[in-house]
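Colleague: have a look at this fold, sequence not included:
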């Protein structure tokens, strides 16, 4: 890597870190070009050069942390042997990530992230394909073994992540959910909805 490329990467890191800091302190309304350049010490021209706009910067920040979350979910599944223990590990890994990164989780579960997901769903899936493929393969494997009900993949995804995302949003918004309790209760409740033998 050339010195110029190294400087470019360092600038990108400064901008992404500053954007998260500004979002954490000021919320989405405070996430402006001026606020980010001031917090990062990076010039306006550099922000536009690397990201094109403040929207491009925030999208890159969302993608960075989405990739990290998906990576942690994949890692959680890789150490499990059964579908049931996989569901338990995935739910707990998701809630642990939220607890450890509340500011990031606020961004990942924001209306801005929802808008990005709705308008750029195909691009997001393509960008995260390397992370999503192991999750998809894990589901297929356990459907083929007869552990998971043979439901359409989008429904399985909704049955697993729907309750976790809903709980996360409740915790982030109202704070009236105990994430430790949720990590104990949700896995078995979710498993009942997925199991090929719900008894």
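Modeller: Received, thanks. None of the values given here were measured: they were computed from a predicted structure.

Colleague: CA only for contacts and neighbour counts going forward, please
Modeller: Noted.

Colleague: state the helix or strand in which the residue minimising distance to the centre of the chain lies.
Modeller: The centroid of the chain falls nearest to residue 66 when counting by C-alpha atoms, centre = their mean (3.4 Å). In this assignment (DSSP states H and E), residue 66 forms part of helix 54-78.

Colleague: please compare the first structure with the one that follows:
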């Protein structure tokens, strides 16, 4: 299967998994929606679980690369903390199918996902440690930092994507950005 065929499977998977979930999507439906033959499908994927894994890694990669670009766009810790909260909501609005998939599906841990996450978190932790040394951010472990920083924005987006609340608006983003800064800003914050 060419890379075009692989991409067709992943695009069909994003639509079908978003609508029916991985468990509710049949391999036959996935093949039909993508327009690839059985042989072409199995050339790259052993089954729909591997498609879900590849799609999840692709979504995470897009999000993480954009996250890091946003993080590096600010000179101050305060600007970065607030900017990344706004980025998170904006990314979810711009990529609702990908965000919904990432919030609802958790494929089995894979080497590709582990490597991607390891590199991403290493870079964010490195940035965080520099900010802590300068007194701009509080010194907490990585999990606590992410929960304080992005937990409320992630929950707001999850609720919106699941149809439990209206689409997030600018005022909500402002409030969550300020709350994130109050939660993680250090004694000498910008």
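Modeller: Noted; the coordinates are in hand. Quantities reported herein were computed from a predicted structural model and do not represent experimental measurements.

Colleague: how about the residue nearest to the centre of structure 1, what's its partner in structure 2?
Modeller: Counting by TM-score structural alignment, residue 66 of structure 1 lines up with residue 60 in structure 2.

Colleague: now its match. Nearest residue, chain neighbours left out?
Modeller: Leaving aside its sequence neighbours, residue 60 of structure 2 sits nearest to residue 102 (C-alpha to C-alpha, 6 or more residues apart in numbering; 7.7 Å).

Colleague: any idea what the one you found aligns with in structure 1?
Modeller: Taking TM-score structural alignment, the alignment pairs residue 102 of structure 2 with residue 108 from structure 1.

Colleague: my read is that residue 51 of structure 2 contacts residue 14, right?
Modeller: No: using C-alpha atoms under 8 Å as the test, residue 51 of structure 2 is too far from residue 14 to be in contact (9.6 Å).

Colleague: so which residue of structure 2 lies furthest out from the middle?
Modeller: Relative to the C-alpha centroid of structure 2, counting by C-alpha atoms, centre = their mean, residue 39 is the outermost residue, at 31.5 Å.

Colleague: on that earlier part again, show me the contacts for the residue nearest to residue 60 of structure 2.
Modeller: Counting by C-alpha atoms under 8 Å, 6 or more residues apart in numbering, residue 102 of structure 2 touches 56, 59-60.

Colleague: distance to residue 178 of structure 2 for these - can I get that in JSON lines?
Modeller: Shown next, in JSON lines, are the contacts of residue 102 of structure 2 (distance: C-alpha to C-alpha, whole Å):
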{"residue": "56", "distance to residue 178 of structure 2": "30"}
{"residue": "59", "distance to residue 178 of structure 2": "27"}
{"residue": "60", "distance to residue 178 of structure 2": "26"}
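
Colleague: ok, now which ones touch residue 160 of structure 2?
Modeller: Neighbours of residue 160 of structure 2 in contact, by C-alpha under 8 Å, 6+ apart: 166-168.

Colleague: any idea how far it is from residue 97 of structure 2?
Modeller: Note on residue 160 of structure 2: its distance to residue 97 of structure 2, by C-alpha to C-alpha, to the nearest Å, is 12 Å.

Colleague: and what of residue 181 of structure 2?
Modeller: Distance, residue 181 of structure 2 to residue 97 of structure 2, using C-alpha to C-alpha: 28 Å.

Colleague: please point out which of the contacts of residue 160 of structure 2 structure 1 shares.
Modeller: Here is what carries over to structure 1 from the contacts of residue 160 of structure 2, by both residues aligned by TM-score structural alignment, their matches' C-alpha atoms under 8 Å: 166-168.
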